[in-house]
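> below are the sequence and a predicted model; questions follow.
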Amino acid sequence: MRVSVSGCGRRGVLHAACLAAAGHEVVLHDPDPRALDALRSGLTAAEPRLYRLLALGLVSGRLRPTTDRTAVAGARVHVLCVGAGPSPDPDGASRVGRLRDALDDLAPHLGPGDLVVGRARVPAGTAEWLAACLVADGVRATVVWVPDEHRPGHAVVDLLRPARLVHGVPAGPDGVRAAAILDALHAVQLASGADRTVTDLTTAEALGHGVGTTRDTDRGPDRHGDDVASRTRRGELAAAGAA
């Protein structure tokens, strides 16, 4: 599946690398060329295993960083990884503003039935407001919300082998179609045994706290003191990147 990821910060790079490792064709867009320079030099690969996934994605061609916003055209799913950091205001207005700016950049390149996937924790009603913005612009894309749940230092494993997935979708036929596309997007995670819950947008928004739920087998260090990411089988992520 062709996927675009907006935002070349820590979360954007992490999600783009993991999506590419899961076999998707990923366009990572950021208007700031300095962010892409940092990615290529490995400065953003602070998570265990992330540098390896970045290298696999770039070498295989599945991960394509760019400052060209038109490169996102043709993607079926568009993941918003902006506005996920700390918000300077208590009501999250600046975070929502960054999401709206990213959506405005995407809107001219969205086609009917495309999904716009929000990841950040946002005030209740943000997803529906963003969806209304698209309707007002005459864009027939669907806004969905997938809570960003991963633990610092374990993010690669938590994203590729999560304990659960929560898919927040709108009601009606658009929601049914969106849920099916999200299942395809997360086929690798579902095949690994992740529990999947489909819920409404408001519930999913409230769950986007960025702290992962762990599998029973992934709790704490092993007897050698390695973390979860280090204990991942050596060939597992490489196989995902080469699939």
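Nice, I can see it. It should be emphasised that the depicted structure is a prediction, and the values quoted were computed from it without experimental measurement.
> going forward, measure contacts and count neighbours with C-alpha atoms only.
Fine.
> so what's A38 closest to, chain neighbours aside?
Leaving out its chain neighbours, the residue that sits closest to A38 by C-alpha to C-alpha, 6 or more residues apart in numbering is T44, at 6.2 Å.
> report how many residues lie close to the one you found.
Look at T44: counted by other C-alpha atoms under 10 Å, it has 22 neighbours.
> kindly report the same for G61.
With other C-alpha under 10 Å as criterion, G61 counts 14.
> give the contact list for the closest residue to it other than its chain neighbours.
Nearest residue to G61, sequence neighbours excluded (C-alpha to C-alpha, 6+ apart): E25, at 7.9 Å. The neighbourhood of E25, defined by C-alpha atoms under 8 Å, 6 or more residues apart in numbering, consists of M1, R2, V3, L19, G61, R62, L63.
> then this one, side by side with the first:
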Amino acid sequence: MRVSVSGCGRRGVLHAACLAAAGHEVVLHDTDARALDALRTGLTTAEPRLHRLLALGLVSGRLRPTTDRTAVAGARVHLLCVGAGAGLDGASRVAALRDALDDLAPHLGPGELVVGRARVPAGTAERLAAGLAADGVRATVAWVPDEHRPGHAVVDLLRPARLVHGVPDGPAGERASAILDALHAVQLATGAPRFVTDLATAEDLGHGHGTPRPGDAVLAGADDGDARGVVSSTPGVPLAAVGAA
């Protein structure tokens, strides 16, 4: 699947590298050429295993960093990995997401999926979707909480404890969920449970809640079709390393 990732910060690089490792064709877009230069020279992060994934993605051609915003055209899924810096408040995150989406909008096609990753105030996804609709853009907005742990991010993204897909109601949500299943086929193949929930629930989860692992609390009533009963907590049991290929 062709995927675009907006934002060459830590979160964007992680997701781009892991998606490329999972076999997707990834365009990593950022307006800052210096950030992309750092990515190519391997100076981006000390996150374990990430340098190897980046090298594999770049050499294979599955990962393409670029400042050319038109390169995102034709991607079926567009990840918004911006607005996640330390110290940013909710309003700053939303503003960064809105700016990134404004850049994407002219290149979005009907049926394409825009996926937010940051923890944001409830209602953000619906407002972003309304903005696209007002501009005549027929793309769908979904939300997938980011629950990786620093120092374990590659493991957590390729072998997650769970996947939460926040999608809109109706046929658009059903299509979005099917696309997200295809995007996360490698992760689902590891046995990770998948929860489909509404947008507001997904927006409130994510980084800062920790990643649930076996033994973490799950409220009664949660099942594969409802993540509203899921409670995440900081994991206490170390994960065995997974091979990054």
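Right, received. Where do you want to start? Keep in mind that this is a model prediction, so the values were computed, not measured.
> circling back to that earlier point, isn't the residue nearest to A38 of the first structure right up against G9?
Yes. Here T44 of the first structure reaches G9: they are 7.4 Å apart, a contact under C-alpha atoms under 8 Å.
> from the contacts of E25 of the first structure, which land in strands?
Judged by DSSP state E, the contacts of E25 of the first structure include R2, V3, L63 as members of strands.
> name the nearest of the residues you listed relative to S230 of the first structure.
L63 (23.1 Å; C-alpha to C-alpha).
> separation between the closest one and G125 of the first structure?
32 Å (C-alpha to C-alpha, to the nearest Å).
> which residue ranges of the second structure form helices?
Applying DSSP state H to the second structure gives helices spanning 10-21, 33-40, 50-60, 90-104, 124-134, 153-158, 170-183, 185-189, 199-204.
> let me have these in JSON lines, extended by distance to L113 of the second structure and mean neighbour count.
JSON lines is the format used below for the helices of the second structure (distance: least, C-alpha to C-alpha, whole Å; neighbours: other C-alpha atoms under 10 Å):
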{"stretch": "helix 10-21", "distance to L113 of the second structure": "15", "mean neighbour count": "24"}
{"stretch": "helix 33-40", "distance to L113 of the second structure": "24", "mean neighbour count": "16"}
{"stretch": "helix 50-60", "distance to L113 of the second structure": "23", "mean neighbour count": "18"}
{"stretch": "helix 90-104", "distance to L113 of the second structure": "11", "mean neighbour count": "18"}
{"stretch": "helix 124-134", "distance to L113 of the second structure": "11", "mean neighbour count": "18"}
{"stretch": "helix 153-158", "distance to L113 of the second structure": "19", "mean neighbour count": "22"}
{"stretch": "helix 170-183", "distance to L113 of the second structure": "7", "mean neighbour count": "16"}
{"stretch": "helix 185-189", "distance to L113 of the second structure": "16", "mean neighbour count": "16"}
{"stretch": "helix 199-204", "distance to L113 of the second structure": "14", "mean neighbour count": "22"}
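> A75 of the second structure: which of those is closest?
Nearest of the helices of the second structure (C-alpha to C-alpha): helix 90-104, 10.8 Å.
> okay, the angle between the closest one and helix 124-134?
For helix 90-104 of the second structure against helix 124-134, the angle by axes from the mean of the first three to the mean of the last three C-alpha atoms, to 10 degrees is 30 degrees.
> separation between the residue sitting nearest the centre point of the second structure and R40 of the second structure?
Closest to where the C-alpha atoms of the second structure average out (C-alpha atoms, centre = their mean) is R117, at 4.5 Å. Separation of R117 of the second structure from R40 of the second structure (C-alpha to C-alpha): 24 Å.
> again with D30 of the second structure
Look at D30 of the second structure and R40 of the second structure: by C-alpha to C-alpha, they are 13 Å apart.
> who's in contact with L101 of the second structure?
For L101 of the second structure, the contact set (C-alpha under 8 Å, 6+ apart) comprises L80, L128.
> any idea what it aligns with in the first structure?
Structural alignment (TM-score structural alignment) places L101 of the second structure against L103 in the first structure.
> and what of A133 of the second structure?
Under TM-score structural alignment, A133 of the second structure pairs with V135 in the first structure.
> same deal with H152 of the second structure?
Per TM-score structural alignment, H152 of the second structure is aligned with H154.
> state the distance from that match to G9 of the first structure.
Remark: distance between H154 of the first structure and G9 of the first structure (C-alpha to C-alpha) = 17 Å.
> what do you get for G193 of the first structure?
In terms of C-alpha to C-alpha, G193 of the first structure sits 29 Å off from G9 of the first structure.
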